[in-house]
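Student: can you look at this prediction? I've put the sequence above it.
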Amino acid sequence: MKKLLLFLIFTCFTTSGVFAADVKMNLNAIYGQNSFHTQGAMYFADLVEEYTDGSVDITVHPGGSLGFKGPELLKAVKDAQVPMSDILMGVVAGSEHVFGISSLPRLASSFDEAKELYEDTKPLYKEAAAKWNQKFLYAAPWPPSGLVTKNKVETAADIKNAKIRTYDKNGANFLRELGAAGISMPWGEVYSALRTGLIDGVLTSAESAKNGKFWEVLGHFNNINYAFPLNMVTINKDYWDSLSDEQQKAMLKAAAETEKHQWESSEAKTKEALNVIEENGIVISQPSEKFAEQMDAAAKVIVNNYLEDASSETEKVLEKYIK
């Protein structure tokens, strides 16, 4: 709070409640400069500069270079240690339960359904951010996760005891329910682990399969639409309140346009990546009816565990999507 008071003293003055001076703010980005979500944050910053005629200057810091990367991000923005941040919602679900929704398995089977789920849950996200002294600006999904394996998967029996790399606890539990073993390891080690047989497959997006050149070590991509996990961008509420009405309106306009752009970009990247991996020899398939039923049953276990600690409002939203 002391940092924010100094910021207000040295960068602004008010006349009849109107914020009149130029504002400079840092935006913490947890992924590298070329990451999809970091690129989105930069797109947002450029729009804000344009729509505020340069009166709000946001500098994006990629790769968590400001020192904030994970579960501490909600608190870091709340305490104004950093004015703004890009945040993977699932990573901060331990601090605010509702932010775990988008990483739950098999709630949405397409981008349209994922967007509908997001619109239904957005009021809950805004309310949760406000509890943490933050203004929710926008959110967008990662490309959806599929199952990348050496051999075709038609039922859960085809992955029984298989060691599959996943990126979170939900994924590990989901795979365990299907009879496989969820393995956690740094992304940089995945390719070599596949080549040496340390793991048998990966739960990841077509985009990541493309970037990892998985056609060199794997042969099949089952397009299971496991989840559409969201990243959000929030701003400390005290910083937000220090802006003029015109600056706030401009930032909200930029946020809405960035959100639309990022959703469209995520879908486009998915289609492009599927084409690339297919052209390089990976066979793409949709889940069989039996495998879909088995995955839905596994997902229901994960979702029911999540609902044990969920609010009545969250339960009401999720009822519409639980298969």
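Tutor: Ah, there it is.

Student: C-alpha only now, for contacts and for neighbours.
Tutor: Fine.

Student: check which residues of the longest helix along the chain are buried.
Tutor: Using DSSP state H, we find that the single longest helix of the chain is helix 245-279. Buried residues in helix 245-279, counted by 16 or more other CA atoms under 10 Å: 247-248, 250-255, 258-259, 262-263, 265-267, 269-270, 273-274, 276-278.

Student: what about Val60, which SS state?
Tutor: strand (DSSP: H, G, I helix; E, B strand; the rest coil).

Student: and it, what does it touch?
Tutor: Asn26, Leu27, Asn28, Ala29, Thr38, Ala41, Met42, Ala45 (CA atoms under 8 Å, 6 or more residues apart in numbering).

Student: so the first one lies in a helix, does it not?
Tutor: What it means is Asn26. No. With three-state DSSP as the criterion, Asn26 is strand rather than part of a helix.

Student: my guess is it contacts Gly64. True?
Tutor: No. Contact criterion CA atoms under 8 Å: Asn26 and Gly64 do not qualify, at 11.7 Å.

Student: what's the neighbour count on the closest residue in space to Leu230 that isn't next to it in sequence?
Tutor: Spatially, and ignoring its direct neighbours in sequence, Leu230 is nearest to Pro141 (4.3 Å; CA to CA, 6 or more residues apart in numbering). Around Pro141 there are 27 other residues, counting by other CA atoms under 10 Å.

Student: here's the one I want to compare it with:
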Amino acid sequence: MRWLAAGFVVTGLVFGAGAALAQTSWEMPTEYPETAIPGEGVASFAGLVNERAGGRLTIKPSFDAKRGIKSAQMIAAVQKGEVAAGDAFAGALGAVDPLFGLSSLPFLATSIADARRLTDLARPAYAKKLAGFGQKILYTTPWPASGIWSKAPLDSAAALTGLSIRTYDATSTAVMNAAGAKAANLSFADAMPKVKDGSVVAVLSSGDGGAGRNLWDFLPNFTEVNYAMPISLATVNLAAYEALPADLRQIVDAAAKETEARQWTAIRTRLDENYARMRANKVAIRAEVPPDVAQALAKAGRGAVEDWRHRAGPDGAALLDQYEKK
């Protein structure tokens, strides 16, 4: 019964040349919309596998948390076989293990080159951690740098005081609270009703996630604080993967490799595309961050990085030290 627990379904049998050919279906959800860069990654990966597997393996993507699984719950869902694969924001996975919060540490990796180097450096550690949860990495997706969407312009550090802001992991929540805001760690699915009813008046996010969710309808200001350039992780249940015939595993591996290359290429032009769409929807983009805002966030960020170093233990601290050697 291993195949049932592994999170994939045999949907039928086709007989040919005297042998049985299993038809396998994998669900692969993400909490983000199909238009956000992680959503594009899931759609791209599924499309490649479905095209090449000849119907023997079908990836069924879903978006906007329609499967009811948010990023922080994805590792458990894949491990238990509720779904065979999934895409999750790595910062939210910090609730599972602090190591996964590395890419979303404040002001650590804020360029594509730095985000790529940090991801490559940490990948073996991510893989080891995920193996302990019965899964393997398919591919990584970089996010454009996080900024602050807000109802009112963020024109001074005083505007941070008491600001009801959605954050995306424990570290960003601590940073914003230390800077004087009133932060709440919320998935996008949970945040949007609060944005709509006005109980949340600011959101820490890239222009990408925000563009996909039409934040501009409620929060018409975006301050380019370059908080972090985090990643998402796409993983697969290891037993489901290993149950595939060798040729299908090769198809999955090749599709994952191509999807990762696509994601890291797409990020190069993504910021300009997002900003063009945001401006078309009357978003005021502030590239010049007020000095006192930058100072308040930087001060709060330093404390959060040191706190993460302690929580992540010797292995996490060693990764951070290696990265910071440049």
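Tutor: The structure has been received and is ready for your questions. Worth saying up front: this structure is predicted, and the values here are computed from it rather than measured.

Student: before we move on, the earlier item: which of the contacts of Val60 of the first structure does the second structure keep?
Tutor: With contacts defined as both residues aligned by TM-score structural alignment, their matches' CA atoms under 8 Å, Leu27, Asn28, Ala29, Ala41, Met42, Ala45 are the ones among the contacts of Val60 of the first structure whose aligned partners also touch in the second structure.

Student: wait, Leu108 of the second structure sits on Pro230?
Tutor: No. Judged on CA under 8 Å, Leu108 of the second structure makes no contact with Pro230 at a distance of 9.8 Å.

Student: these two: which is more packed in?
Tutor: Pro230 (27 against 23).

Student: the more buried one contacts Trp143, doesn't it?
Tutor: Yes. Using CA under 8 Å, Pro230 of the second structure is in contact with Trp143, at 5.6 Å.

Student: the one helix or strand Ala76 of the second structure maps to vs the first structure - mean distance after superposition?
Tutor: Using DSSP states H and E, Ala76 of the second structure sits in helix 71-80. Once fitted to the first structure, helix 71-80 of the second structure is off its aligned match by 2.8 Å on average (mean CA distance after the TM-score superposition for the first structure).

Student: what helices or strands is whichever helix or strand comes after that helix leaning on?
Tutor: Going down the chain from helix 71-80 of the second structure, the next helix or strand is strand 85-89, by DSSP H and E. The contact analysis (3 or more CA pairs under 8 Å, 6 or more residues apart in numbering; DSSP states H and E) places strand 85-89 of the second structure against strand 19-29, helix 71-80, strand 231-237.

Student: so which of these is the most packed in?
Tutor: When those are scored by mean count of other CA atoms under 10 Å, the highest mean neighbour count falls to strand 231-237 (a mean of 26).

Student: that one vs the first structure, average distance?
Tutor: Mean deviation for strand 231-237 of the second structure: 1.6 Å (mean CA distance after the TM-score superposition for the first structure).

Student: where in the first structure does that strand fall?
Tutor: Here strand 231-237 of the second structure aligns to the first structure at residues 230-236, judged by TM-score structural alignment.

Student: what sits against the residue nearest to Asn236 of the first structure when sequence neighbours are not counted?
Tutor: Counting by CA to CA, 6+ apart, Asn236 of the first structure lies nearest to Gln134, which is 4.5 Å off, once chain neighbours are set aside. Contacts for Gln134 of the first structure (CA under 8 Å, 6+ apart) come out as Val77, Lys78, Thr234, Ile235, Asn236, Lys237.

Student: looking at those residues, point me to the pair that's furthest apart.
Tutor: Lys78 and Thr234 (9.7 Å; CA to CA).

Student: identify the residue of the first structure aligned to Arg270 of the second structure.
Tutor: Using TM-score structural alignment, Arg270 of the second structure lines up with Lys269 in the first structure.

Student: quick one, what contacts its match?
Tutor: Pro143, Glu207.

Student: element containing the nearest residue to Glu96 of the first structure once chain neighbours are set aside?
Tutor: With CA to CA, 6+ apart as the criterion, Glu96 of the first structure has its nearest non-adjacent residue at 6.9 Å, and that residue is Ala128. Using DSSP H and E, Ala128 of the first structure maps to helix 111-131.

Student: any idea of the angle the helix or strand following that helix forms with strand 230-236?
Tutor: Using DSSP H and E, the helix or strand that follows helix 111-131 of the first structure in sequence is strand 134-141. Interaxial angle of strand 134-141 of the first structure relative to strand 230-236 (axes from the mean of the first three to the mean of the last three CA atoms, to 10 degrees): 160 degrees.

Student: okay, angle between strand 134-141 of the first structure and helix 245-279 too, please.
Tutor: Relative orientation of strand 134-141 of the first structure versus helix 245-279 (the same axes, to 10 degrees): 20 degrees.

Student: average distance between strand 134-141 of the first structure and the second structure?
Tutor: Using mean CA distance after the TM-score superposition for the first structure, the mean distance for strand 134-141 of the first structure is 1.2 Å.

Student: thanks a lot, see you next time.
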